[in-house]
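Asker: Structure of the sequence below:
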Amino acid sequence: MTINYAQAREAMVEQQVRPWDVLDVRVLETLSRLPREAFVPEVHRALAYADIELPLGHGQKMMKPVVEGRTLQALAIQPDEEVLEIGTGSGYLSACLGALARDVVSLEIVPDLAAAARSRLDATGLGTNVRIETADALHYATERRFDAVCVTGAVAEVPAQFLQWLRPGGRLFVVRGRSPVMEAVLVRNDVNAARIDSLFETDLPYLTGAAPAPQFVF
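Answerer: Below you'll find the predicted structure:
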């Protein structure tokens, strides 16, 4: 059976993403245009536009399309902005960020995933403005500051350095808390203090090293 991916992509946008209050025209256009199937492991390609997380190997998963849509909408990335992505994964969200922003740096802790994402970006001709670095975000150091930071894995608590990478007025999207009920938040680096907006509840795998310490029950 041959899958009509263009049709599946349109259905994903109209039946999953838009009904979940993703109404940003640039985000919807990006999701409608980019070939998500090209970033999905071959064995799961038929499920590229299904409303489920997809395994990427190494304990990592690709977020549901609705969560990707909400993430992109929350960050409200402008064409002249620079973005830091923490957790490249498949490279699909990196491509979406690249379509919306001027420049993207994406950190991936697993070398195999970083290499696979780079090859997918190159094969699709997307992400010419996306640089992937193999690095552990929890021990990453840079003097560079970004307009937006997009974290694709959960954290128990938001690490302080994630906020330090923001320019004044910058935005951080992150999912925090304890599984199975986590909260997606947008943190704004306002002049006087960080402002946190709660967005929605979800449940994502933790970034490597960012899971909460186990709680012992006696």
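Asker: C-alpha from now on. contacts and neighbour counts both.
Answerer: OK.
Asker: Quick check, central residue of this protein?
Answerer: Nearest to the geometric centre of the chain sits Thr152, at 4.0 Å (Cα atoms, centre = their mean).
Asker: Outside of the helix or strand hosting Leu199 itself, list whatever touches it.
Answerer: Under the criterion DSSP states H and E, the helix or strand holding Leu199 is strand 194-202. Residues outside strand 194-202 that contact it (Cα atoms under 8 Å, 6 or more residues apart in numbering) are 175, 180-189.
Asker: Could you rerun that using 10 Å?
Answerer: Contacts made with strand 194-202 from outside it, assessed by Cα atoms under 10 Å, 6 or more residues apart in numbering, are listed as 67, 70-71, 74, 154, 163, 168-173, 175-177, 179-189.
Asker: Can you tell me which of those residues are buried?
Answerer: 67, 70-71, 74, 154, 163, 168, 170-173, 175-177, 179, 182-189 (16 or more other Cα atoms under 10 Å).
Asker: What about the residues you listed, which are in helices?
Answerer: Taking DSSP state H, the ones among these that sit in helices are 67, 70-71, 74, 163.
Asker: Next step: the buried ones among the contacts of strand 194-202 restricted to strands.
Answerer: For these, membership in strands holds for 154, 168, 170-173, 175-177, 182-189, with DSSP state E as the criterion.
Asker: Could you also give me the structure for this second sequence? I'd like to compare it with the first:
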Amino acid sequence: MPPLHDDAVGRLLERFGPPVDDVVHDMEARAARESFPTVGPAVGRTLALCVRLSGARSILELGSGFGYSAYWMARALPEDGFVVLTDRDTERLRAAREYFERGGLTDHAVYGHGDAIELAADLPGTFDLVVLDHDTADYGRGFEAVRELVAPGGALLADNVAVYGDVLTPAGLVATLDGEPAPTPRTEAVAGFLRRVDADPEFEPYLLPVDEGLLVAPRVR
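Answerer: Below you'll find the model as predicted:
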């Protein structure tokens, strides 16, 4: 599919907002070496903006990897704020802990090892922001697991919701891939997730054309 914006706009998006520090540089270099997907600096800055604007003090992230997006958000938290990182890979969580230590953010992180959706199901209380960045094929299940964990006035965020192809037709949200008539299981899963959030009266979803598409859905009631 065509990019959501051209390279010039991408460079402009990366020009403003929190700076890229040495820890972020090292995480990006690691991602390149290992071909590991991260949200990238444009989405990282947008996530930080969401933290700033919402005044969030508590964040839950499903699918943290080695902490790239969580690190961007943690830097924007107030002194008493925290982010819960989740991942099933022990080595990635260990790396995330080291990056947070290097960035002086140890007190802002809680680490959950295991399946992100299963971990979310056992968490008490609510969070100001809940971020879905695990396997997009499981975004629907992820939403069901965290829906009640989003505090009223808080928001759900989901990355990579526009990367798999067109999901909007005159008939509504229906997954297709680059105009092909038959959707793939993954595009159908993403479209199903978008339909579910869009139909939920307690959420007001917005799609931001940042990198591969960032859904921001405040909980309005």
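Asker: ok, back up a step: report all helices and strands that whichever strand or helix holds the residue nearest to the centre of structure 1 contacts.
Answerer: Secondary structure from DSSP H and E places Thr152 of structure 1 in strand 146-155. Packing contacts for strand 146-155 of structure 1, counted by 3 or more Cα pairs under 10 Å, 6 or more residues apart in numbering; DSSP states H and E, involve strand 60-62, helix 65-75, strand 82-86, helix 92-100, strand 103-108, helix 160-164, strand 166-178, strand 181-189.
Asker: Generate TSV for these, with distance to Ala148 of structure 1 as supplementary columns.
Answerer: Written out in TSV, the entries for those read as follows (distance: least, Cα to Cα, whole Å):
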stretch	distance to Ala148 of structure 1
strand 60-62	20
helix 65-75	7
strand 82-86	5
helix 92-100	10
strand 103-108	10
helix 160-164	10
strand 166-178	5
strand 181-189	9
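Asker: Among these, which comes closest to Asp203 of structure 1?
Answerer: Ranking those by proximity to Asp203 of structure 1 (Cα to Cα) places strand 181-189 first, at 5.4 Å.
Asker: now that closest one against strand 146-155, angle please.
Answerer: Between the axes of strand 181-189 of structure 1 and strand 146-155, defined by axes from the mean of the first three to the mean of the last three Cα atoms, to 10 degrees, the angle is 160 degrees.
Asker: Arg171 of structure 1 contacts Val151, doesn't it?
Answerer: No. The pair Arg171 of structure 1 / Val151 is not scored as a contact, 11.0 Å apart, by Cα atoms under 10 Å.
Asker: Could you measure from the counterpart of Lys61 of structure 1 in structure 2 over to Gly114 of structure 2?
Answerer: Alignment note: Lys61 of structure 1 maps to Pro37 in structure 2; criterion TM-score structural alignment. Summarising the geometry, the distance separating Pro37 of structure 2 from Gly114 of structure 2, computed by Cα to Cα, to the nearest Å, is 19 Å.
Asker: So those two - more neighbours on which side?
Answerer: More crowded of Pro37 of structure 2 and Gly114, by other Cα atoms under 10 Å: Gly114, with 14 against 11.
Asker: Looking at structure 1, which helix is longest?
Answerer: Longest helix in structure 1 by number of residues (criterion: DSSP H): helix 111-124.
Asker: After the helix or strand containing Leu31 of structure 1, which helix or strand is next?
Answerer: Per DSSP H and E, Leu31 of structure 1 falls inside helix 25-33. The first helix or strand that comes after helix 25-33 of structure 1 along the chain, using DSSP H and E, is strand 54-57.
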